[in-house]
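Student: coords below, sequence missing:
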């Protein structure tokens, strides 16, 4: 994985490329990245229309937001047409679902001429996450929590304890290769408190941001994955006070590592 040149997104909003109202609304939201979906969210009969709509939507633009197109998987009959469409588009990224080996990610990156966000959604994908993350075209890993639960036989309503090892593996693989780590979706659309709690838990685990499936989740996600006012103040004070080597700051020891963390907090605010 070559290090992404852009700051990692806090929020990745997935929406059906075939839904023009959802596409139009996304242009008014503060999602850091808009993902136009050609896969699960689109009925088989609408795949061709969704493909054309995705290309047109990214051409029209989403302002300062990053854009991505999620294509159908390598075994799907729509996959080749999706690759050709993304290659001809101006999308910033291609999202590849259910990645289970490094070679598939490399082929897609080469065919699309785009950085790949690889979705880790199955046990083989989790076990191969480190190799997938090492592919030069792969700029980030996305945890596909719903599919992971299903493939592991975990009930849909269960907490995340059963996928905790898989989630941490995704973070470790991404970090080892210098890329983004994006948490999976939160399914309960009316449970804002639950969403915030899961975002905070994901951030504490090391994730950069979260996949979202509803526009109402964007603002809460951005707040949870962004630094708090107290974190920003502390980071700026640390940078102002730091000189070199290990030293005392506000009752704790800091060194170069903490300076780098503070710089990342300030960069996020900017």
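Tutor: Received it, and whenever you're ready, just let me know what you need. Just so we're clear, the structure is a prediction, and the values are computed from it rather than from any experiment.

Student: all contacts plus neighbour counts: C-alpha atoms, from now on.
Tutor: Will do.

Student: residues near residue 267, how many?
Tutor: 11 (other C-alpha atoms under 10 Å).

Student: same for the helix or strand it falls within, what does it pack against?
Tutor: Per DSSP states H and E, residue 267 falls inside helix 256-269. Judged by 3 or more C-alpha pairs under 8 Å, 6 or more residues apart in numbering; DSSP states H and E, helix 256-269 is in contact with helix 229-241.

Student: alongside the first one, take a look at this:
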């Protein structure tokens, strides 16, 4: 039977690859790469470097444009569902056309496939349709959340206290109640600048694990303007931003 790996490749440092990921790369015949129109050239180079160093001799790379998602519509959930369906169409076609009956394919996933990524849901949808038959395995990766905590030499959790992981879209509605530690991902609009900073600390990281890494920490009221300025400058210079941060109630 055909087999597919969903391989977490970490937040940007080539050394983030786990031994399990390295072994999966070495077992793969065909790598499927879905590129976004705004794909970052430095991340493309990193991905190709990983394949050169760890891919088996004679492996193939199939690179296609990813499905586009409507980011302007207020109907966020519907837009994501539509995007995943069109992604499933694409993946189903790729597997049918490029993966032989006894071959192994792989999708490389930034960070960890189980944390704010659609690839598992897309693969499940393809299998549910019944047109393609294959087994698949998820290889965990080092997420930007783990990398953030390590680079700031802190822990994500504190004794007896819950941790919440949320998005910038949800943080914009206000700091969550009944929780003191909140990790924020997918924040395209710097939502940390729009909440009450009283009593909050921030541990911020952008381009984690890459030469362009930005790390800032401190009281939110004092550091938010600096982070916003660094973030805007970096986005203007590179054309994209990939950041994560931990907000923590201090002294509680």
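Tutor: Perfect, I can see it now. As the structure is a computational prediction, the values presented were derived from the model and not from experiment.

Student: please state their TM-score.
Tutor: The TM-score (TM-score structural alignment, normalised by the length of structure 2) is 0.31; 119 aligned residues with a C-alpha RMSD of 5.0 Å.

Student: would you map the strands across the stretch 1-150 of structure 1?
Tutor: Remark: strands assigned in the stretch 1-150 of structure 1 by DSSP state E, counting those that start in this stretch are 11-16, 33-37, 66-70, 93-96, 116-120, 138-143.

Student: oops, could you answer that again for the stretch 51-200 of structure 2 instead?
Tutor: Assigned by DSSP E, counting those that start in this stretch, the strands in the stretch 51-200 of structure 2 fall at 60-65, 104-109, 135-139, 163-167, 181-185, 200-206.

Student: for residue 27 of structure 2, find the nearest of those.
Tutor: Set against residue 27 of structure 2 and scored by C-alpha to C-alpha, the strands of the stretch 51-200 of structure 2 come closest in strand 104-109, at 7.2 Å.

Student: what's the angle from that closest one to strand 135-139?
Tutor: Interaxial angle, strand 104-109 of structure 2 versus strand 135-139 (axes from the mean of the first three to the mean of the last three C-alpha atoms, to 10 degrees): 40 degrees.

Student: re the thing from before, let's have the strands of the stretch 1-150 of structure 1 in a markdown table, adding distance to residue 80 of structure 1 and mean neighbour count.
Tutor: A markdown table is the format used below for the strands of the stretch 1-150 of structure 1 (distance: least, C-alpha to C-alpha, whole Å; neighbours: other C-alpha atoms under 10 Å):
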| stretch | distance to residue 80 of structure 1 | mean neighbour count |
| --- | --- | --- |
| strand 11-16 | 19 | 26 |
| strand 33-37 | 15 | 27 |
| strand 66-70 | 13 | 26 |
| strand 93-96 | 12 | 26 |
| strand 116-120 | 16 | 29 |
| strand 138-143 | 19 | 29 |
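
Student: now the element after the strand or helix carrying residue 225 of structure 2, going C-ward?
Tutor: Element membership for residue 225 of structure 2 (DSSP H and E) is helix 220-238. Downstream of helix 220-238 of structure 2, the next assigned helix or strand under DSSP H and E is strand 243-249.

Student: can you check what angle separates that next one from strand 163-167?
Tutor: Interaxial angle, strand 243-249 of structure 2 versus strand 163-167 (the same axes, to 10 degrees): 140 degrees.

Student: who's in contact with residue 223 of structure 2?
Tutor: By C-alpha atoms under 8 Å, 6 or more residues apart in numbering, the contact list for residue 223 of structure 2 reads 202, 216, 217.

Student: ok, it to residue 231 of structure 2 distance?
Tutor: Relative to residue 231 of structure 2, residue 223 of structure 2 is positioned 12 Å away (C-alpha to C-alpha, to the nearest Å).

Student: equivalent analysis for residue 249 of structure 2, please.
Tutor: According to C-alpha to C-alpha, residue 249 of structure 2 stands 23 Å off from residue 231 of structure 2.

Student: those two: which is more packed in?
Tutor: A side-by-side neighbour count of residue 249 of structure 2 and residue 231, using other C-alpha under 10 Å, places residue 231 first with 20 against 17.

Student: brilliant, that's me finished.
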